[in-house]
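Undergrad: Give me a 3D structure for the following:
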Amino acid sequence: MNLRDQLTFTLFFFVVLTVFRVEAQRKVKPGEGVVLRTSPKLVVGIIVDQMRYDYLTRFYEHFEDGGFKRMINEGFNCKNNHFNYAPTSTGPGHTSVYTGTTPATHGIIGNNWYDKNSDEEVYCASDTTYVSIGTMTSAGQMSPHRMNVTTITDELRLHTQMRGKTIAIAVKDRGAILPGGHTANAAYWFHGGNEGKWVSSSYYMDRLPKWVNDFNTSGKVQSYKKAWTTLKDIDTYVESGSDNNAYEGLFQGETTPTFPHNTSNLLDKTKDYDLIKGIPYGNSLTMDFTIEAIENEQLGVDTDTDFLAVSFSSTDYVGHKYGVNSKEIQDTYLRLDQDLARLFKTLDKKVGRGEYTVFLTADHAAIDVPAYLKDQKIPAGYVNEETTNAKFSEFLKYTYGTVDIVKNYSNSQLFLDHKIIKNLDLELKEVQETIAEEFLGYDFVDRVYTGYQMWQNNYTKGIPYILQNGYNQKRSGDVLLVVKPGFITYPKTGSTHGSPQIYDTHAPLLFYGKGIRKGSTVERTEIPDIAPTVASLLGIAFPSGTTGKPISQVLE
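TA: Model prediction:
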């Protein structure tokens, strides 16, 4: 082919290609092919209380195909997911997941905190302006009124003109109330004591629905007052420490922290129902109630997307008593895996496989038992509160002539009496700094920050970034303490949480279902990213205080 023929052929090919492109464009209508939103019939948000990320990897080989493995293998796994604030505790955790922001904005700075206006300690969900529904006790005097912003559940309700339904469920009241948001159709939690009932608040309803009363009288709760034995042969639990050790707590009546746990109060079917919370059957009871809610509330049956927010609280109670390296915590997660499989089977049947979207995360993680770490020659230890208080009181008396200059200590923060400081002709900034310098001399303290620093600086990484995200200008204290890694204020058995250290911030984040890609990432994601990711999936407004950003890799 000569040069002229080559040019002719090239020109002909270009013309044909252009014609095809024009014809293709003529056939595509404006907006066609553009996906604005995904419309699952139901979104299910799952929070596992006190779940570390490494539970997924440690126990993976023991999991069934239908629970955690189904979410990991068929969904999207954010392997480097973290809380970007402290304190890492249940109230702030649940709120941050659902609001897409941190305590600096949503205002839930702890489970409890000192309220500077009322001069008293308050609980994150308490509200005496409402009455209990389902019990004569005060267990139902609750509402989300201390949460300053909207949740993803609120925004879905608003987007659907309140047609989309939100139901929130947890053993812990705050584990249901805060995720449910301000507009939930219902939030239910478990009241133990000698009643053993699922209850609610008059904030949501005047009386319990018939299906809840039927569940409460069905004998299901009583059936879980039984011996706690291992799901599998305990000798196969090689991923955990020995069953009999000095790092675990005891049930009343026990002499060793070993399986089976079958004390008389665990077996008594007429009282002590709070004990169910501290064994894995509390999660199974939560799942039983959740499955009843799916069916009786008709979730996911119409074109308006509904939202089911469920939190599994027993994992936290078990972790606190036995620690993260215990046979008990392993057995609890293997049983939770089976309960998750039950949930997904129910959703497949009632809503339809491929018609719902799920995310699973935690409200915080946890530290290994410091006594155990210390025995393994890892730096760790405990804060001696009595010695610390005595030393600090002497400092206050010597420096200011009174201990009353400090009004409260909670959530690793000191609250100062600003009136006394003013009456002593002192500058608040200088008092904060003087107290901070004093605490830097205490062996268990790693670093200290002042309220003034939180106000004046914009931290973007590290511990100060985490503290600032947890610092609410109206509600937080004047001096913020950070203890050394591996050190806690807690009894010498069991695990706890609350710090800005990585063992408390690294938590799982799994997405699964409609609109979710299959895959994983090791790029850092943060808890406030969850709500805007779900909002982007649904094509609805972000919660009003959102500071997180959508995780683009997750969405199809």
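
Undergrad: From now on I want contacts and neighbour counts done on CA atoms only, so please keep to that.
TA: Will do.

Undergrad: helices or strands up against the longest helix seen in the chain?
TA: If you go by DSSP state H, the chain has its longest helix at helix 3-27. With contacts defined as 3 or more Cα pairs under 8 Å, 6 or more residues apart in numbering; DSSP states H and E, helix 3-27 has no packing partner among the helices and strands.

Undergrad: How far off centre is it?
TA: The chain centroid and the centroid of helix 3-27 are separated by 58 Å under Cα atoms, centre = their mean, to the nearest Å.

Undergrad: Quick one: name whatever helix or strand follows it.
TA: Downstream of helix 3-27, the next assigned helix or strand under DSSP states H and E is strand 42-48.

Undergrad: What are the contacting residues of that following strand?
TA: Here strand 42-48 makes contact (Cα atoms under 8 Å, 6 or more residues apart in numbering) with 94, 299-300, 305-313, 315, 351, 355-363.

Undergrad: what do you get if the cut-off is 6 Å, keeping everything else the same?
TA: 300, 305-312, 356-362 (Cα atoms under 6 Å, 6 or more residues apart in numbering).

Undergrad: circling back: now do the buried residues in the longest helix of the chain.
TA: Buried residues in helix 3-27, counting neighbours by 16 or more other Cα atoms under 10 Å, are absent.

Undergrad: Likewise for stretch 444-460?
TA: Residues of stretch 444-460 classed as buried: F444, V445, R447, V448, Y449, T450, G451, Q453, M454 (neighbour count, 16+ other Cα under 10 Å).

Undergrad: ok, residues contacting it?
TA: Under Cα under 6 Å, 6+ apart, the answer for stretch 444-460 is Q432, A436, Y465, Q468, D478, V479, L480, L481, V482, V483, K484.

Undergrad: Confirm that D425 sits in a strand.
TA: No: assignment of D425 by DSSP: H, G, I helix; E, B strand; the rest coil gives coil, placing it outside any strand.

Undergrad: coming back round to it: in strands, which of the buried residues of stretch 444-460 fall?
TA: Per DSSP state E, strands hold the following members of these: V445, R447, V448, Y449, T450.

Undergrad: which one is the last one nearest to, not counting chain neighbours?
TA: In space, not counting the residues next to it along the chain, T450 is nearest to V479; the distance is 4.5 Å by Cα to Cα, 6 or more residues apart in numbering.

Undergrad: Compute the number of surrounding residues for the one you found.
TA: Number of residues near V479 (other Cα atoms under 10 Å) recorded here: 24.

Undergrad: Second chain to compare with the first, below:
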Amino acid sequence: MHPFFKRHFAAPVVLALMAALAACASGSDSPRSVGMDPAPKGPPKLIVAISVDQFSADLFAQYRPRFTGGLARLEQGAVFPSGFQSHAATETCPGHSTLLTGVHPARSGIIANNWFDLSTPRAEKKIYCAEDESDPASSSREPVVSAVHLKVPTLGDLMKAANPASRNVAVSAKDRAVMMMGGHKIDAAYWYLKGQFVTLKGRDISPAAVAQNAELAALIKKGAPALAAPAWCAAADRAVPVGKGQVGTGRFALEAGKPDSLRISPRMDAATVALANRLVDELDLGKGAAADVLSVSLSATDYVGHATGTEGMEMCIQMAALDQAIGQLLTHLDARGIDYAVVLSADHGGLDMPERQREQALPRAVRADVNLSPQALGKAISARTGITAGDGPLLYADGPFGDFYVSRSVSPAQKGQVVQALVSLARSHPQVAAAFTAEELAKTPPPSGNPQDWSLKDRARASFDPNRSGDVVILLDRAVTPIPEAIPGMYVATHGSAFDYDRRVPMLFWRRGLRGFEQPAPVETVDIAPSLAALIGLAVPEGTFDGRCLDLDGGSGNTCEALK
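TA: I've put the predicted structure just below:
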């Protein structure tokens, strides 16, 4: 067993990982042979939907030769290395919302992680995508978690509507991942908050989560030394100055008493998988009268990418750990004798921090100009037009890109002037690729055809909801990181652009006995839900999905036949 796992994870997780590694190394359960077993008859009894947060197609391609665990197993199935989160708002909430609804954000209503509702009676106008802002206890930073803003059902919702015996379970480090993959009718929902897994308001924590939280508490209280790195990570071990510090050489020592130290590390994925396995046992998933769905969103790749970038020692260690954590999940399901099918994809991709990109053949990589902040743009517009919003801001936005909203304190005529001035300022800025008004996007038909060929306007249209989107949508240019000032260890790199490093994600499907294949043609994450619905024989009304069914059998069989 690699010292990476033996020395630094809590004992129950170590034992599970050892079992996974042993199973992968032996006979018919090895990643290279398990897909050769005879295919079971009938639909699978459990759908396992795995999202790896910020797992770009680029990361998948870069580390693919190194995978020996769960990802190596999934590579033997139906592999679509060039899947697309087709829309422009490549953030966690919109991306997760596409995976199991089969619709674009323009239709699901999940246009961003946050948007602004200037008509809401509450003092805070920012709305978090996974909150119920009608609850007085909710705020965008401390939400009462809910899927109330998701306008469409998820696969789990559809399965429960067809047969209430189906169980819909979702677990992640992030509440928004749980709600966007699980949806409105979730039997068990857990996410990580301040050192423990928590659930929806008004629900009790189950014994499985209690046991997992006890293990986490002991680990956080004690702390743990740095993780050992695989030898093949040596080339990534180089310090790069950024902000007031440096990144590139980290190995994830766990500071005692610091829950965030666990969150921003591979240990977060290990804990998420451990809880998922406990929930499989507790609820006896895949053994009931109807098919179940288990959604597992693994967030550590995103946390590590934000805190340290995507090309240092930190991400190399994370990729090795991710592969083994997924193997732990699959091996646990094997041991229980469950007939399951797996899909793995991502909510979005990501780009490394500009400081390292400029050293690696991308000299145009820069951080966003502070003059693109909503505060700075509002002041510039006031200086140009003489229009102000009294004591409040003239513009509302969540950063230097995305949706911008004009204050309701100005008259309709003044609003038109503000919108015109904002578009003019944005389009003349060298860091802006495009700026569209809500009126322009509303008149643009929903895009179709290959997502790689969509224009920037098409991509913005796929994220546009006339009731939630801003008065102006600003898209930053390629390789512009929307973090004006980096904070090493917290926020040095990000995603959210309309470009393919953020839009392209892998899509892997696997079921024991199903003949695998590789298809490089562009597909979309909205194709996942209709493909899984067909696999389990779930009939849905025509028009339920924006995506199409993908035939997941590389042989003469057709897994889409059930939808015909």
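
Undergrad: Quantify their similarity with the TM-score.
TA: Once superposed, the chains reach a TM-score of 0.82 (TM-score structural alignment, normalised by the length of structure 1), with 490 aligned residues with a Cα RMSD of 2.7 Å.

Undergrad: just to revisit the earlier point, Provide the aligned range in structure 2 for the longest helix of structure 1.
TA: Across structure 2, nothing matches helix 3-27 of structure 1 (TM-score structural alignment).

Undergrad: Same check on stretch 278-297 of structure 1?
TA: By TM-score structural alignment, stretch 278-297 of structure 1 lines up with residues 264-283 in structure 2.

Undergrad: For the residue nearest the centre of structure 2, which three-state class applies?
TA: With distances taken as Cα atoms, centre = their mean, the residue of structure 2 nearest its centroid is D347 (3.2 Å). Using three-state DSSP, the structure places D347 of structure 2 in coil.

Undergrad: Next one: the aligned residue in structure 1 for it from K220 of structure 1, what distance?
TA: For D347 of structure 2, the aligned position in structure 1 is D363, judged by TM-score structural alignment. Going from D363 of structure 1 to K220 of structure 1 by Cα to Cα, to the nearest Å gives 27 Å.

Undergrad: what helices or strands is the host helix or strand of D403 of structure 2 leaning on?
TA: Using DSSP H and E, D403 of structure 2 falls within strand 402-406. Contacts defined by 3 or more Cα pairs under 6 Å, 6 or more residues apart in numbering; DSSP states H and E place strand 402-406 of structure 2 against strand 395-397, strand 472-476.

Undergrad: Which secondary structure elements does the longest one sit against?
TA: Okay, so that is strand 472-476 of structure 2. Going by 3+ Cα pairs under 6 Å, 6+ apart, strand 472-476 of structure 2 lies up against strand 402-406, strand 432-437.

Undergrad: if we go to 8 Å?
TA: By 3+ Cα pairs under 8 Å, 6+ apart, strand 472-476 of structure 2 packs against strand 402-406, helix 412-427, strand 432-437.

Undergrad: what stretch of structure 1 does it fall on?
TA: Taking TM-score structural alignment, strand 472-476 of structure 2 hits residues 479-483 over in structure 1.

Undergrad: Which stretches in the stretch 401-550 of structure 2 count as helices?
TA: Residue ranges of the helices in the stretch 401-550 of structure 2, as given by DSSP state H, counting those that start in this stretch, are 412-427, 438-443, 456-461, 500-503, 528-535.

Undergrad: Output the ones you listed as CSV; include the columns distance to Q76 of structure 2.
TA: Putting the helices of the stretch 401-550 of structure 2 into CSV (distance: least, Cα to Cα, whole Å) gives the following:
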stretch, distance to Q76 of structure 2
helix 412-427, 46
helix 438-443, 41
helix 456-461, 32
helix 500-503, 24
helix 528-535, 18
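
Undergrad: Out of those, which is closest to E133 of structure 2?
TA: Closest of the helices of the stretch 401-550 of structure 2 to E133 of structure 2 is helix 438-443, at 24.1 Å (criterion: Cα to Cα).

Undergrad: hmm, back to that, can I get the ones in strands among the buried residues of stretch 444-460 of structure 1 in a markdown table with distance to L426 of structure 1?
TA: Listed next are those as a markdown table, based on distance: Cα to Cα, whole Å:
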| residue | distance to L426 of structure 1 |
| --- | --- |
| V445 | 26 |
| R447 | 24 |
| V448 | 21 |
| Y449 | 19 |
| T450 | 16 |
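
Undergrad: First-to-last residue distance for stretch 77-97 of structure 1?
TA: 16 Å.

Undergrad: what's the spacing between it and its chain's center?
TA: The chain centre lies 6 Å from the centre of stretch 77-97 of structure 1; the measure is Cα atoms, centre = their mean.

Undergrad: same question, stretch 499-516 of structure 2
TA: Offset of stretch 499-516 of structure 2 from its chain centre (Cα atoms, centre = their mean): 14 Å.

Undergrad: With stretch 492-503 of structure 1 instead?
TA: Centroid separation for stretch 492-503 of structure 1 versus its chain: 15 Å, with Cα atoms, centre = their mean.

Undergrad: So what touches it?
TA: 50, 52, 85-89, 246-249, 319-324, 364-371, 382, 411, 463, 466-467, 482, 485, 488, 490, 504.

Undergrad: Aligned to Y303 of structure 2, what sits in structure 1?
TA: Aligned by TM-score structural alignment, Y303 of structure 2 pairs with Y317 of structure 1.

Undergrad: Can I take it that its match is in a helix?
TA: Yes: residue state for Y317 of structure 1 (three-state DSSP) corresponds to a helix.
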